Every structure is written in structure tokens, then in C-alpha cells.
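[1] Build me a structure from this.
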Amino acid sequence: MSIVNTEDTPAVLVIFQFDKELCKTFNNSVVRQKSVMKSYGNGQFVGFAEEVVCLDGDWKRNTTVGFLHFDSAMAAQRWLISDPIVRQHDWLDDAEIWIVPLCTEIRLWNYLQLSLFNSINEDNFKNQYLPKFEESVSKFGGVPFISSTPYIEVPRGLKEIDYLIITEWPDEDSSLKWNRSQL
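    Here you go, the predicted structure:
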């Protein structure tokens, strides 16, 4: 099963970063607003992580992520400003919210890997790193570019990264094997 975009604009993933103790609150809020989300650009719940594994670099301790899919950035923005629960400044203790364009459909596998980059040399990154990244992730059974973008809209929180890649994995083992191969 996969989530399919119903508009001509790029579909987006809305990424919520919040305290991991609030996973049930996030889930319950999204379930309650399911029909409202659906009316705003086919908004759909993708999931959340009860645990985030930081493989390299820094990740805010006790922070997790939740994901929603919308058919366009405009639909996601309209939902964010109109939803009575989400627009409250203290919802999920002021969760950070990012909106990123998708490059391909989400397959609803259980493992999403976020690779966050700062201060990149754009030419080297696009011409050398990304092609090698795509080839190696594919070789290990992953989908390399669910999202691959410097365009990160931040309706709430701080933009602390210059580039984001979201990789999708069919299982934890494939992800771990690929990550170990990169050391």
C-alpha cells in the first residue's frame, strides 16, 4: 500500500518533532482530526516513532517525530492554521513543525530515516554525494529519496538544517546494514 497524491502539485510530508512522552497525545489528536485532515488536501496520517535511533550526529534527547501526508504545501498550511487543536501554541509542548516536498510516493514501510545536513557545498553534494547515496541505498533495498530537498518550510520552530533527505526502508535490518556500510 502507498499514499497517492491527488493533485498536480508536489505532495508534502509534515514532520512534527515533539517529546516522546507525547506520542499518544499526537496519535489521539490526529485520529480525532482525521476527517478534517482528509478535507484539506487529502491529509493522511503516516505514523510516528515511539523511539528515534540517532546513528550519527546530534538529535535532541527524548525527542521523536510524527508524520502526516498532504497533497500540497498549501493544503498542509491551510490545515495547520485552521485545525483548532494543532494551532494551539502549547499543543505537544510547542512541537516543531516542518513541511517538506516529496520526490516519490510513500510506501508505508515501517522505517523512515531522516538525514539532516548543515553547510553543504551544493555542487559537490548534488553531483557527487547524491548519486552515490541513491545507488548504495537502492543496493540495500531502500527507497533513497522520499524527500531530498533544501526547501524546508518551518511553520513552527527553528530551521537548523540546510538539506534534508528522507529514506524509506522495508525493515530495520536493511537500514542498519546500509548505515554500517557507510562507516
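[2] only C-alpha atoms for contact and neighbour calcs from this point on.
    Noted.
[3] Can you name the residues that contact Val52?
    For Val52, the contacting residues are Thr63, Thr64, Val65, by CA atoms under 8 Å, 6 or more residues apart in numbering.
[4] ok, now with 6 Å
    Residues in contact with Val52 (CA atoms under 6 Å, 6 or more residues apart in numbering) are Thr64.
[5] what does the one 4 residues further on give?
    Not one residue lies near Asp56 by CA under 6 Å, 6+ apart.
[6] ditto for Ile152
    Going by CA under 6 Å, 6+ apart, Ile152 touches Ile99, Val100.
[7] Could you give the number of residues near Val36?
    Val36 has 16 neighbouring residues, counting by other CA atoms under 10 Å.
[8] one more to line up against the first:
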Amino acid sequence: MEEHIHGPDCGAIVIMRFPADQYQRCKNGLIKNLPIHSNYSDGEVEGIANYDQITKLEGYWPADKGLAFLAFESYPAADRWTYSVPDIKQPDWLGGIDMILVPCCEHTKIRHSVVQILDLDIRDYESLSQAYSPEASELLKQHDARQVVSVDVLKSGKKVKGQWDPGYLIVNTWESEDCFNQAYYGEKNQSLIQKRLASALSNSCVCVIEPLIQRHY
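    Take a look at the predicted model:
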């Protein structure tokens, strides 16, 4: 398992968790601030999901939170953006939100509509890297999925605000719910889950995100 340490040319993603009853306000706020967002390294709102589009997979995941994903071409630009949007500076914005900033792997765009998040509490990093990660990477390739984030948030990311304190964060994206379900519930991944749980606890979910604007890929 290779951590992605950010540099000036690396992409980054801001992940927001907002109260489910604030979905429309969050969506309206993101649309309102799109001009500010695009000024920072050609940033884009990759997508948004309400609580009923999110499925808990393992451990704890709040059932009353929605998710939004914002992408930037560089980590420094994303960091500057967090200081530049007036709404973010309000402590009670959307009734209180969680917001983290993480560097990307080689893929700086989410592109796919299905997003899997794994928040890992790693007990044995070496064992996880050797026994789990190579096979997990191969499974992603077989199903044309992408690993967008793989990072120790405390060391190489940033908690912007809120109560969410991720450990080691992994974000994978999948082309469709069918592709994800076939991989996640398949026999090979069930053995992989056991290998991962031998070295780390995980709080994880999968969600279907909807774009705010038309993508131009």
C-alpha cells in the first residue's frame, strides 16, 4: 500500500459530510460558489450524494450524512480554496459539516459515479501492505475501477473542520453499482476483506454521486 504524498503538482479532493436535511442547501451553496471554485486550479464539483444514496459497508458510517466531492488540479490550490469561500468560514454552515482535504493518486478526477470510501485504523502496516494491498490493486484493475486516494490523513492531508478524524483514507471509484457489487461481494474480495481485517479496522461506505454540472472529459 503506497501512500501518496502531496506536492505542488498533485491533484487533491475535498470531501464534505453534511447533515442529510441540508442536502438542498448544500447543493445550492456549491452551485453558488462554482465561480470561486473554478478560480482555484480549475476546480470542479465532482458530485454530491444524499444519505439515501450511501450504503454502509463495514464498521461505523453515519446514516444521517450526505457526501460531496470537490476536485482540484493541485493540493495548494485546494488548500487556498478552503480559506476563500465565505460559507466555509461560518462555524454553523449547513448546521455543521465535516470537511477534509486529501491529495490524490495519479487519478485527479473521480470520473466514475460510484465512490467507495475506506477509513482505516491500521494496526499492522507492513502486513497490510504485503498481504492485502497487491491483491486489492489487482482486483480494482480487473473491474476497471480506480484508486483516487490512498493517504494517511494526519500526515499528508488536512482536517478543515468538523468531527471527522480519518486515519488512513482510501477512495476507489467504480463505473457502476453492478461493477462494484460484483467485485465487493465476490468470493475473491471476501478473502481480501479477511486479510484486511487482520491488519486494520475499517469504517467504510459506497455511494452513488450525481454531478452538479456537465462534465467535459
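[9] Can you pull the TM-score for these?
    The TM-score (TM-score structural alignment, normalised by the length of structure 1) is 0.88; 176 aligned residues with a CA RMSD of 1.7 Å.
[10] Number of residues surrounding Leu47 of structure 1?
    That one is not Leu; residue 47 of structure 1 is Gly. Around Gly47 of structure 1 there are 16 residues (other CA under 10 Å).
[11] Confirm that it sits in a helix.
    No: Gly47 of structure 1 sits outside any helix when classified using DSSP: H, G, I helix; E, B strand; the rest coil, being strand.
[12] Hmm, it is touching Phe67, no?
    Yes: applying CA atoms under 6 Å as the test, Gly47 of structure 1 and Phe67 come out as touching, 5.4 Å apart.
[13] Need the overlap of contacts for those two.
    Common neighbours of Gly47 of structure 1 and Phe67 (CA under 6 Å, 6+ apart) do not exist.
[14] For structure 2, just list every one of the helices.
    Secondary structure of structure 2 (DSSP state H): helices at 23-32, 34-39, 75-82, 86-89, 125-127, 133-142, 153-156, 177-184, 187-197.
[15] so which of these is the most packed in?
    Among the helices of structure 2, the stretch with the highest mean neighbour count (mean count of other CA atoms under 10 Å) is helix 75-82, at a mean of 20.
[16] residues in structure 1 aligned with that one?
    Under TM-score structural alignment, helix 75-82 of structure 2 corresponds to residues 73-80 of structure 1.
[17] relative to its centroid, which residue of structure 2 is most remote?
    Largest separation from the mean C-alpha position in structure 2: Glu187, at 25.2 Å (CA atoms, centre = their mean).
[18] Now check structure 2 for the residue matching Leu102 of structure 1.
    Here Leu102 of structure 1 is matched to Cys104 in structure 2, going by TM-score structural alignment.
[19] got it, and Phe16 of structure 1?
    Using TM-score structural alignment, the equivalent of Phe16 of structure 1 in structure 2 is Met16.
[20] returning to what we had before: the match of Leu102 of structure 1: what's it in contact with?
    By CA under 6 Å, 6+ apart, the residues touching Cys104 of structure 2 are Gly11, Ala12, Val148, Val149.
[21] From Asp87 of structure 2, how far off is it?
    Note on Cys104 of structure 2: its distance to Asp87 of structure 2, by CA to CA, to the nearest Å, is 25 Å.
[22] Over to Phe18 of structure 2?
    13 Å.
[23] Can you get me the centre-to-centre distance for the match of helix 75-82 of structure 2 and its chain?
    Centroid separation between stretch 73-80 of structure 1 and its chain, computed with CA atoms, centre = their mean, to the nearest Å, is 15 Å.
[24] got the contact list for it?
    With CA under 6 Å, 6+ apart as the test, stretch 73-80 of structure 1 has contacts from Val12, Tyr40, Gly41, Phe70.
[25] ok, now stretch 133-143 of structure 1?
    With CA under 6 Å, 6+ apart as the test, stretch 133-143 of structure 1 has contacts from Pro144, Thr167, Glu168, Trp169.
[26] Thanks again, I'm all set now.
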